[in-house]
Structures are given as structure tokens and as C-alpha cells.
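Student: Dropping the sequence and predicted coords here.
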Amino acid sequence: MKSIYVGNIPFSVTENDIRDLFGAHGRVVSVKLVEDRETGRFRGFGFVEMDDADALAAIEALDGKDMGGRTLKVNEARPREPRPRR
């Protein structure tokens, strides 16, 4: 299972839109669009989980693709780096 980072997503997009877009390249296990903790507004990026081979095909096909006038940034998600507490 691979986690894919998807950035520069138009703010009008829904989880179903992303599921449909990535579903054209294989089975989508999950979609998570990230929201701001304080405002609850979508932050313009998210994560998609897919099987390994499907994920690689989706990354190859969708990185740089135009969606709603914005160029998607699609790559394999990196583990979250620890941040110092405030």
C-alpha cells in the first residue's frame, strides 16, 4: 500500500472528485483532504492510498495535470517529520 501526496488541489474539489480522478488508474483505498484545524477550511492538499503498482501509475499520469486551472503536484508521500512543540 502506498500513500500519495496530492498538492495544489482547487478549493472547490471534493473527496469524490479525487477518488474518481485516481480511480481511473486503479483501486483507491482511501482519500483524505486536509483541513485547517482552526477554521475547518480545506488547505489545498491531501493524501490518497492505493496499491503499490496502481499508485505508481497514478503518480506518473497525474503529476503536472491541470485540474480546475491548477497544476496538480502528485508524488509518493514522505513520512511526517517531527516538529518541535510550541
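Tutor: Ah, there it is.

Student: rest of the way, CA atoms for contacts and neighbours
Tutor: Fine.

Student: How about the top helix by length along the chain, which residues are buried there?
Tutor: The single longest helix within the chain, with elements called by DSSP state H, is helix 52-62. By neighbour count, with 16 or more other Cα atoms under 10 Å as the criterion, the buried positions of helix 52-62 are D54, A55, L56, A58, I59, L62.

Student: and here's the other structure:
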Amino acid sequence: MRIYVGNLPYSVADDDLRDIFGEYGELAAAEVIKDKFSGQSKGFGFVEMPNNAEAAAAIKALNETDMKGRKLTVNEARPRAERPRGGGGGRY
């Protein structure tokens, strides 16, 4: 299961997510999303857990918990919405 982790403190790194979620089971991946130009955290990330029961337990335990003064939002990740491409502005 892919898990969305939002409202992360900007100082949190991939290893921090691995440490926190690793307490609930096996992880396939853990990534804090960063700005591609500055390298600064965008304040959210994703964790991949192969066992759905462990993932559900992690979501239940960690949602709305405090991390360095910020209340985390933890839930099952939803597929990214399709966004229009281009920007032709209606010109032909």
C-alpha cells in the first residue's frame, strides 16, 4: 500500500520516514518529496508498505500525531489527478 504523509516538518528526511514507519512493518520505499530546483522539502512524502494490514496499522497509529511541532496527515495515497498539459491559451 502506498501511504501519503503530509504536513511534514521541512527538516525531515527519507531516513526519518523509514525509522517511523519501520516500527509498523516492512517498507518497500520511503521518500520525502523535494523541490527539483532548490532541493528543499515540499513538506510531504510517500511510504510504500507491501503488507496492507501493517500499512493500515501505521496509518491509524500515525495520523494526526505530532512530529517536531507539526500534526501529521497520514492516509492511503490516492492516484494523482490528470492535469492539462501545455498552455496554448486557446490559440490556433
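Tutor: On my side now, so go ahead. This is a predicted model, so every value here is computed, not measured.

Student: re earlier: give the other helices and strands that the longest helix of structure 1 contacts.
Tutor: Taking 3 or more Cα pairs under 8 Å, 6 or more residues apart in numbering; DSSP states H and E as contact, the helices and strands that helix 52-62 of structure 1 lies on are strand 2-7, strand 73-76.

Student: Can you say which of the ones you listed is nearest to D17 of structure 1?
Tutor: D17 of structure 1 lies closest to strand 2-7 among these, at 12.6 Å (Cα to Cα).

Student: what angle sits between the next helix or strand after that closest one and strand 2-7?
Tutor: Proceeding N to C from strand 2-7 of structure 1, the next assigned helix or strand is helix 15-23, under DSSP states H and E. Taking axes from the mean of the first three to the mean of the last three Cα atoms, to 10 degrees, one finds that helix 15-23 of structure 1 is oriented at 120 degrees with respect to strand 2-7.

Student: Would you pull up how far helix 15-23 of structure 1 lies from the middle of the chain?
Tutor: Chain-centre distance of helix 15-23 of structure 1: 9 Å, with Cα atoms, centre = their mean, to the nearest Å.

Student: quick one: contacts of that helix?
Tutor: Contacting residues not belonging to helix 15-23 of structure 1 are listed as V28, S30, V31, K32, L33, A58 [Cα atoms under 8 Å, 6 or more residues apart in numbering].

Student: Count residues in the vicinity of the first one, would you?
Tutor: Neighbours of V28 of structure 1 under the rule other Cα atoms under 10 Å: 19.

Student: before we move on, what about the fourth one?
Tutor: With neighbours defined by other Cα under 10 Å, the count for K32 of structure 1 comes to 16.

Student: Next one: the nearest residue to E48 of structure 2 once chain neighbours are set aside from A53 of structure 2, what distance?
Tutor: The shortest distance from E48 of structure 2 to any non-neighbouring residue, by Cα to Cα, 6 or more residues apart in numbering, is to R2 (4.5 Å). With distances defined as Cα to Cα, to the nearest Å, the gap from R2 of structure 2 to A53 of structure 2 amounts to 12 Å.
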